[in-house]
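Q: structure, please.
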Amino acid sequence: MERKILFDTETTGFDPDTGDRIIEIAALELIGDLPTGETFHVLINPERDIPAEATKVHGFTLADLEGKPKFSDVAKGFLDFIGDDPLVAHNAQFDFKFINAELKKAGFPEVGMERMIDTLEIARNTFPGMPNSLDALCRRYSVDLSERTTHNALLDCRLLAEVYIELLGGRQHGLGLAAETVTAQLVTYTGPASRTIRKVRPSEEEKALHKAFCDKIPGSLWESGKPPQA
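A: I've put the predicted structure just below:
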């Protein structure tokens, strides 16, 4: 079964081109789109200040990261973990840009964009005109958000892993078997053979956004219930 790596970063800001740096990287190994339990997680000293606005998002101050390794110290470990496999992230352009800026700065080869799987793009295609942040998707799929008081790369990876399965159509692996087992690098994941189908119930805001989107499409299936006439 195919190996993928789902990952997330936390940063000092929005743009590495203006000096922003990565302060946290987390990654989960997926085999057959299911987590194996293998993870990569590091906190990083950004070698610069952390603006208060960024701290409000992820909760980290520079004092929290004193004594942590620099990106150049963890780059090889990260590259070894991700190997040559596809990389899954939410709003992946953002994370790829930061990862490649840091790799270039540290003298390592950049990660090819052809490896990118962006769950935000998948969500936009699945739910056009609706909010598709990680929080919104978790609520839509009834994924527990109670621990997400601030952005945390490892927790966000675990949440995204659940959302990613749902975006792909739900967990269908191992139907008809007593259990499903995925083995990789001496790590075994055992999960239930069946799943409860979750009914997606859009909020009133989501319904309004969807209607506004559909109104822009002449003769849309949603409005007429019939295919548009040629």
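
Q: every contact and neighbour count from this point should use C-alpha atoms.
A: Noted.

Q: pull the contacting residues for residue 121.
A: Residues in contact with residue 121, defined by Cα atoms under 8 Å, 6 or more residues apart in numbering, are residue 91.

Q: now it: how far from residue 90?
A: 8 Å (Cα to Cα, to the nearest Å).

Q: ditto for residue 155
A: 13 Å.

Q: and these two? Which one has more around it.
A: Each of residue 155 and residue 90 has its neighbours counted (other Cα atoms under 10 Å); residue 90 has more, 24 against 16.

Q: that one contacts residue 135, correct?
A: No: Residue 90 is beyond contact range of residue 135, at 11.1 Å (criterion: Cα atoms under 8 Å).

Q: so which bits of the helix or strand that contains residue 102 are buried?
A: For residue 102, the host element (DSSP states H and E) is helix 92-106. Neighbour-count burial for helix 92-106 flags 92, 95, 96, 97, 98, 99, 100, 101, 102, 103, 106 (criterion: 16 or more other Cα atoms under 10 Å).

Q: and this one, please, so the two structures can be compared:
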Amino acid sequence: MRQIVLDTETTGFNPKLGNRIVEIGCVELHNRMLTGNNLHFYLNPDRESEEGALAVHGLTTEFLSDKPRFHEVVEEFREYIRGAELIIHNAPFDLAFLNHEFKMMNLPPFDGHYGSVIDTLVQAKEMRPGKRNSLDALCDHFGISNAHRKLHGALLDAELLADVYLAMTRGQNSLSMDVEVEATSGGVHLEHVALADVLVLSASADEVAAHEDLLNGLDKAVKGNCLWRAAAA
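A: The predicted structure follows:
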């Protein structure tokens, strides 16, 4: 199954007031694995960002002035998301802006280009009723590091949301190691290798430390010892 974790940044908070998209970030999952086939655009909205929105993403008019406009990237974007299941945090917000952009270009509604939508905000509210369920709050809950997130960014937020979604639906806070390296038109290419030909490499000190950090994050998520700790014991 092909899923696209999608996020946007905008000049304001209401497309009906003429606000536009300034950034699109997409992260691809195939059968719940990160593929590395991501898509990212900065866009020139031909207008200023509202003060509140600018404080969120920090994308100034000067920075965006030489970036492509939405109509210049829409065909690549349409082809990329075609038929996929979208994963979005607070989906009505992003979908409203994308439908607005498509309408301005006299294109069929954006709703008709993808397969379905999973709203992780709705999922989080069902799992954690009465609690804060922003992306930052969910990263903290699942032990996903977002220390490098000083401002909102569509691609960065999509990458964090991919980890959050996988944690919410499978209890693991990251699948960054599960990157599909080789694919064919029929899917992932698997090659059988004789056990005698397998080269075993020991983990480095840095890798051992990173693994320990991962286990600590899992312990935090389950509020106790994760299954990996129990297996080791």
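
Q: re the thing from before, and which of the buried residues of helix 92-106 of the first structure is nearest residue 14 of the first structure?
A: residue 98 (9.0 Å; Cα to Cα).

Q: let me see the contact set for the closest residue to the closest one other than its chain neighbours.
A: Distances taken as Cα to Cα, 6 or more residues apart in numbering put residue 16 closest to residue 98 of the first structure, at 5.9 Å, once the chain neighbours are dropped. Residues near residue 16 of the first structure by Cα under 8 Å, 6+ apart: 97, 98, 101.

Q: distance of the second one relative to residue 61 of the first structure?
A: Think residue 98 of the first structure. 19 Å.

Q: now do the first one
A: Counting by Cα to Cα, the gap from residue 97 of the first structure to residue 61 of the first structure is 23 Å.

Q: could you do residue 16 of the first structure as well?
A: 18 Å.

Q: got it, and residue 25 of the first structure?
A: 16 Å.

Q: those two: which is more packed in?
A: residue 25 (24 against 17).

Q: helix or strand: which one has the more buried one?
A: strand 22-31.

Q: same question, residue 121 of the first structure
A: helix 119-126.

Q: the helix or strand just after that helix - contacts with which helices or strands?
A: Towards the C-terminus, the helix or strand next in line after helix 119-126 of the first structure, according to DSSP H and E, is helix 134-140. Helices and strands touching helix 134-140 of the first structure, by 3 or more Cα pairs under 8 Å, 6 or more residues apart in numbering; DSSP states H and E, are helix 153-167.

Q: what residues of the helix it packs on count as buried?
A: 153-164, 166-167.

Q: which residues touch that helix?
A: 6-10, 24-28, 33-35, 41, 90, 119, 122-123, 126, 134, 137-138, 141, 143, 148, 171.

Q: tilt between that helix and helix 119-126?
A: If you take axes from the mean of the first three to the mean of the last three Cα atoms, to 10 degrees, helix 153-167 of the first structure sits at 30 degrees to helix 119-126.

Q: with the second structure superposed, average distance for helix 153-167 of the first structure?
A: Compared with the second structure after fitting, helix 153-167 of the first structure deviates on average by 0.6 Å (mean Cα distance after the TM-score superposition for the first structure).

Q: now that helix against strand 22-31, angle please.
A: Using the same axes, to 10 degrees: helix 153-167 of the first structure against strand 22-31 is 40 degrees.

Q: who does the helix or strand just after helix 153-167 of the first structure touch, helix- and strand-wise?
A: With elements assigned by DSSP H and E, the helix or strand that comes after helix 153-167 of the first structure is strand 179-184. Using 3+ Cα pairs under 8 Å, 6+ apart, the elements in contact with strand 179-184 of the first structure are strand 22-31, strand 34-43, strand 187-192.

Q: which of those strands has the highest mean neighbour count?
A: Comparing those by mean neighbour count (mean count of other Cα atoms under 10 Å), strand 22-31 comes out on top with a mean of 24.

Q: list the contacts for residue 50 of the second structure?
A: 11, 12.

Q: so how far is residue 144 of the second structure from it?
A: Shown here: residue 50 of the second structure relative to residue 144 of the second structure, a distance of 30 Å by Cα to Cα.

Q: and residue 216 of the second structure, which of the three is it?
A: Under the three-state scheme (DSSP: H, G, I helix; E, B strand; the rest coil), residue 216 of the second structure adopts helix.

Q: what residues are up against it?
A: Residue 216 of the second structure touches nothing, counting by Cα under 8 Å, 6+ apart.

Q: look up how far residue 205 of the second structure lies from it.
A: 17 Å.

Q: now for residue 109 of the second structure, how many residues are close by?
A: Neighbours of residue 109 of the second structure (other Cα under 10 Å): 14.

Q: for it, what are its contacts?
A: 99, 102, 103.

Q: now do residue 5 of the first structure
A: Contacts of residue 5 of the first structure (Cα under 8 Å, 6+ apart): 27, 28, 29, 30, 82, 85, 86, 87, 88.
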